[in-house]
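1. Sequence plus predicted model, see below.
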Amino acid sequence: MNLQQFRMWHTLSLTLALVSIVLLCPGVNCSKILVVPLDGSHWLNMEIILRRLHSRGHEITVLRSLKSWYIPENSTIYTSINVRMLEDEEDLEVYNRLLLDVIECRKKSHFVRSFCQQYLITKLFSKGHGMLADSAALLLDDPVFMQKMHDAKFDLMLTDPAFPVGVILGRFLKLPVVFNVRWINNGESHFTMAPSPASYVPVSGTELSDQMDFADRVKNVLFYIYSQIEQHFYISPAYSDVFKRHFPPGTDLLSLELSADIWLVRADFVFEFPRPTMPNVVYIGGFQSQEPAPLSGDLKTFVESSGDHGIIVMSLGTFVSALPRETTEAIAAAFAELPQKVIWRFIGEPPASLGNNTLLVKWLPQKDLLGHPKTRAFVAHGGTNGMYEAIYHAVPVIGLPLLFDQFDNVHRLKARGAARVVEAYSLTKENFLEAVKDVVENLSYRENVQRLSRLHRDTPVTPMDTGIFWIEYAIRNKGAAHLQPAGYSLPWYSYFCLDVAAFLSAILVTVVWFSVFCCRIICCRRSKTKLKGE
């Protein structure tokens, strides 16, 4: 081999090596990412992100509970470590019992019922945050585990901060932190990190839109005050002992959360109401939505047999396994009178009133059914994932909200003219049948959701690619402190300029007092001069 051939071979080898590195892990060195997810439906969208990160060559470690509901211990895309989490103390029956209590709350007046169900959630969360604080303490107090974390030399913490174990661990390890977030502590994430004027930004749980009259604004302000009380008197104190023992003085839960480098917020303003935001917030709402795959087997046969009438899809999510028996019987009886075929994700004893047009399944390929041209409507509980999939595939919704944010979600879609809302506590065969027929037959619902779908899809970069870019951005730059507003570090009285207002008020009072004092002296002198003259 002569010198020229050697140089050509050497150049080709280097080129192939560089191409291999770029293809394996484009745009960033292959990194080690520590992930603390939330179980249930939150895990479903976290797993989608992890699969994309794994395909780009990143090494992923996931902390999970040994009794995890949905997070598998063995996976081809990550290595798992079993730790104590909330799932060790709870089971899915907790949410079924909560559902029955919420249904009772919904029977009260519109103003009262929101506070009633929020109080139920407060009780649940106050207990849950105590358990989560214990879980965080166990991790930080375990020298073997913590040494393992330090020795792994992770480049990033990716976590869902609805449960803050990942927030605490990530900051203790001094890692850049990226949130995959919509809900945090006691409400929607924006209320933690962005200005939220109560005059037009509805507080989580109020079921209000951004068009509020005076009574709505009263309710919104009261809910905001309640949420602050919940945060500062029920949630934050649960972690005080952990912070005293492991963090610098003055550390609290909110300060750790606000120090996150990037917030990947699962929201899109096609669905959310416009509101103030922050420079380190990236919107990835609907990132989990995908094009449908062809149906197969009995499901394909059932759907194709629906003819021109099409099908209706019903699913109530992952947490709640069943509605009260009388409710499911009413739903089944209403479905039986429809010309459409119905595919219903259902767990439990089949309703006695089930019609021949209804197929019960324990699992269904939701995206494939919603994306099928024969789908006419989606009966859903209002989970975020389902709402964005309905928007993505342009399917109008009959909302049957049950817990947590579901009431707000379906009311957002209702405000856009793309959904009807029915209540579990008052549901009858007649009113449910009327709602379904209205959504299927009234073209305005489909036209409105088609418009939302066009807007949602009209982006230069997909939400998934946007999210992956900013995760790798935080890795490349070892965080994104330059995007964090200075207001996060201000005390509350400085943030609201109350100290400035007090200072200016003091000056004004001093000037007024001095003016009055001078006027009194001048008036007294004139009075004395006048009396002497007389």
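-> Great, that's in hand. All values derive from a computational prediction rather than experimental measurement.
2. Please count neighbours and contacts with C-alpha atoms only from this point.
-> Noted.
3. got a list of what the residue nearest the centre of the chain touches?
-> With distances taken as C-alpha atoms, centre = their mean, Arg182 lies nearest the centre of the chain, 2.0 Å away. With contact set as C-alpha atoms under 8 Å, 6 or more residues apart in numbering, Arg182 has these partners: Ala162, Glu188, Ser189, Val265, Arg266, Ala267.
4. Put this next to the first one:
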Amino acid sequence: MKVMIEELHARGHHMDVIRASSSWYIKADSPHYHTIHIPQEPVFEDIFGEFLDINFKAQQESASALTLIKLAKDMFSMMSNIHYLTGEMVIQMLEDENLVKYLLDAQYDLVLTDPVIGAGAILAKYLKLPLVLNARWNIGGEGHFDIAPSPLSYVPVPGSGLTDKMNFMQRVKNMLFYSLIVFQQRVLVGRHYNAVCDKYIEGGCDILTLHQEADIWLFRTDFVFDFPRPTMPNVVYIGGYQCKPSQPLPAELEEFVQSAGEHGVVIMTLGTLVKALPSEIADEIASVFAKMPQKVIWRHIGERPSTLGNNTLIVEWMPQRDLLGHSQIKAFVAHGGTNGVQESIYHGVPVLGIPLFFDQYDNLLHLQEKGAAKIIELANVNRHTFEQGLKEVLHQDSYRENMQRLSRLHRDQPITPMDHAIFWVEFVMRHKGAAHLRTEAYRMPWYAYYSVDVFLFLLTAVGLLMFTTAIMFRFLCCRGRRKIKNKQQ
């Protein structure tokens, strides 16, 4: 949310940012906001590290049913632990009388938070403030499924690897994945937050309802990228809101890029959570790069690949946005994170995707379905598959043409996604909420929402009518028979 906070600050708003003292990315000091520190041990990085090791192993090996079950168990355990620790952090905040007094006295206009963890939503409820959510994801999965009609017949569940065109067995798979999401959200994760709600929120609450009560939900996606689906009035689509025109590269990097000549440059990065691939896979990839006529810029931290060629520049950090906007960049080898996918669309650069975990496969699948990317799963990455995939993306014109078509569609908007996002944040401030855009469906019990009670009532009414009609016919028939019998006598 750093990009949005900087923009809000530039427009004259004042912000307090609550951060764990062990936060990876949120700086303790900033000219754009005042920081409130919550003491916390640096445990999250260790948790993700363990999960990455398990995930790599599962994808590299021929995954048996037992391996997959163990992976699912470890993933659920990791997610539960993260949300338990977050719940403990909320308790720590609400037990701090000085902090609570400061938060109440500050007279904030709203709470802007990421719904992937539940702390911000609980805090907004406790402080009785309007709530704006800034992410597509929540504690259990994808936010649309919490607030909008989501027919499983054509709305794929993230993680299922499905598109909006499903046959019967794929619809069965989609239903099973949705069941796992519901289990994770309501049973595995939600209980940690619900216990906090019961203790500190008058009348109690649950985390799902808190998210459904949000005034505005800023979704970092749009329908250039996403599959069409039902939505709601308080969902604001801001896909690519962090994207900006590229800036000039540092002199040394610009010189390297220009030295590629007509062949151009390939860039590769697997995001901030993954510093390096296993050495055997990195060596395979490096050997392919070494044979290419293109120059390569590769964000790689760790042991230097033994097969690295002279055409490949290894860096610990790269100006990804500025590189993607450079005319010399011909392809982007990426893991499929949200930022990278949206920036590749904005700049029109085709993608060779190596998804690792979470939403990355689904993100890349959206691009592949639109003809703008090719996916190679980690388990299938070797010298042959990587070279074949990279050459396909580089030399088949359809990939670049399709991505540039998506770029034109994405850019053809009346206002920029950032301006759209800021307008709705300020709208909530001006009107102290946006309850008129929020459906009241979440207040309904499930049987009323799905009209099960109406169906049973109508079924009962029809049954009674049919039963009454049958009784009447039987009565009239019996009476008629008696009259005939009396006449005959």
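-> Okay, I see it. Every value quoted in this text rests on a predicted model; they were computed, and no experiment measured them.
5. Quick one: which of the contacts of Arg182 of the first structure hold up in the second structure? List them.
-> Counting by both residues aligned by TM-score structural alignment, their matches' C-alpha atoms under 8 Å, those that remain in contact in the second structure are Glu188, Ser189, Val265, Arg266, Ala267.
6. rewinding a little: translate the residue nearest to the centre of the first structure into the numbering of the second structure.
-> In the superposition onto the second structure, Arg182 of the first structure corresponds to Arg136 when matched by TM-score structural alignment.
7. before we move on, what about Pro72 of the first structure?
-> Counting by TM-score structural alignment, the partner of Pro72 of the first structure is Lys27.
8. what about that match, how many neighbours?
-> 13 (other C-alpha atoms under 10 Å).
9. wait, is it part of a helix?
-> No: with DSSP: H, G, I helix; E, B strand; the rest coil as the criterion, Lys27 of the second structure is located in coil rather than a helix.
10. Next, count neighbours for Leu112 of the second structure.
-> With other C-alpha under 10 Å as criterion, Leu112 of the second structure counts 22.
11. Not counting sequence-adjacent ones, nearest residue to it?
-> Sequence neighbours aside, Val132 is the residue nearest to Leu112 of the second structure in space, at 4.9 Å (criterion: C-alpha to C-alpha, 6 or more residues apart in numbering).
12. which element is that neighbour on?
-> Assessed by DSSP states H and E, Val132 of the second structure sits inside strand 131-134.
13. my guess is Cys205 of the second structure meets Ala195, correct?
-> No: between Cys205 of the second structure and Ala195 there is no contact, the gap being 9.1 Å when judged by C-alpha atoms under 8 Å.
14. Looking at those two, which is more packed in?
-> Set Cys205 of the second structure next to Ala195 and count neighbours by other C-alpha under 10 Å: Cys205 wins out with 19 against 16.
15. Checking the counterpart of the more buried one in the first structure next. Helix, strand or coil?
-> Counting by TM-score structural alignment, Cys205 of the second structure lines up with Thr251 in the first structure. Three-state assignment for Thr251 of the first structure (three-state DSSP): coil.
16. average offset between the strand holding Val132 of the second structure and the first structure?
-> Taken over the aligned residues, the distance from strand 131-134 of the second structure to the first structure averages 1.0 Å (mean C-alpha distance after the TM-score superposition for the first structure).
17. Quickly note the distance from Thr312 of the second structure to Arg304 of the second structure.
-> Using C-alpha to C-alpha, to the nearest Å, we find Thr312 of the second structure at a distance of 11 Å from Arg304 of the second structure.
18. quick one, strands of the stretch 251-400 of the second structure?
-> 265-269, 295-299, 312-315, 329-334, 351-353, 373-375 (DSSP state E, counting those that start in this stretch).
19. now the strands for the stretch 101-250 of the second structure?
-> Under DSSP E, counting those that start in this stretch, the stretch 101-250 of the second structure gives strands at 111-113, 131-134, 216-219, 235-237.
20. now those as JSON lines including distance to His410 of the second structure?
-> Formatted as JSON lines, the strands of the stretch 101-250 of the second structure follow (distance: least, C-alpha to C-alpha, whole Å):
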{"stretch": "strand 111-113", "distance to His410 of the second structure": "25"}
{"stretch": "strand 131-134", "distance to His410 of the second structure": "20"}
{"stretch": "strand 216-219", "distance to His410 of the second structure": "15"}
{"stretch": "strand 235-237", "distance to His410 of the second structure": "12"}
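21. Out of the ones you listed, which is closest to Ala461 of the second structure?
-> strand 235-237 (39.2 Å; C-alpha to C-alpha).
22. which other helices and strands contact the closest one?
-> strand 216-219, helix 417-431 (3 or more C-alpha pairs under 8 Å, 6 or more residues apart in numbering; DSSP states H and E).
23. quick one, which of those is nearest to Asp109 of the second structure?
-> Judged by C-alpha to C-alpha, the one of those that comes nearest to Asp109 of the second structure is helix 417-431, at 5.5 Å.
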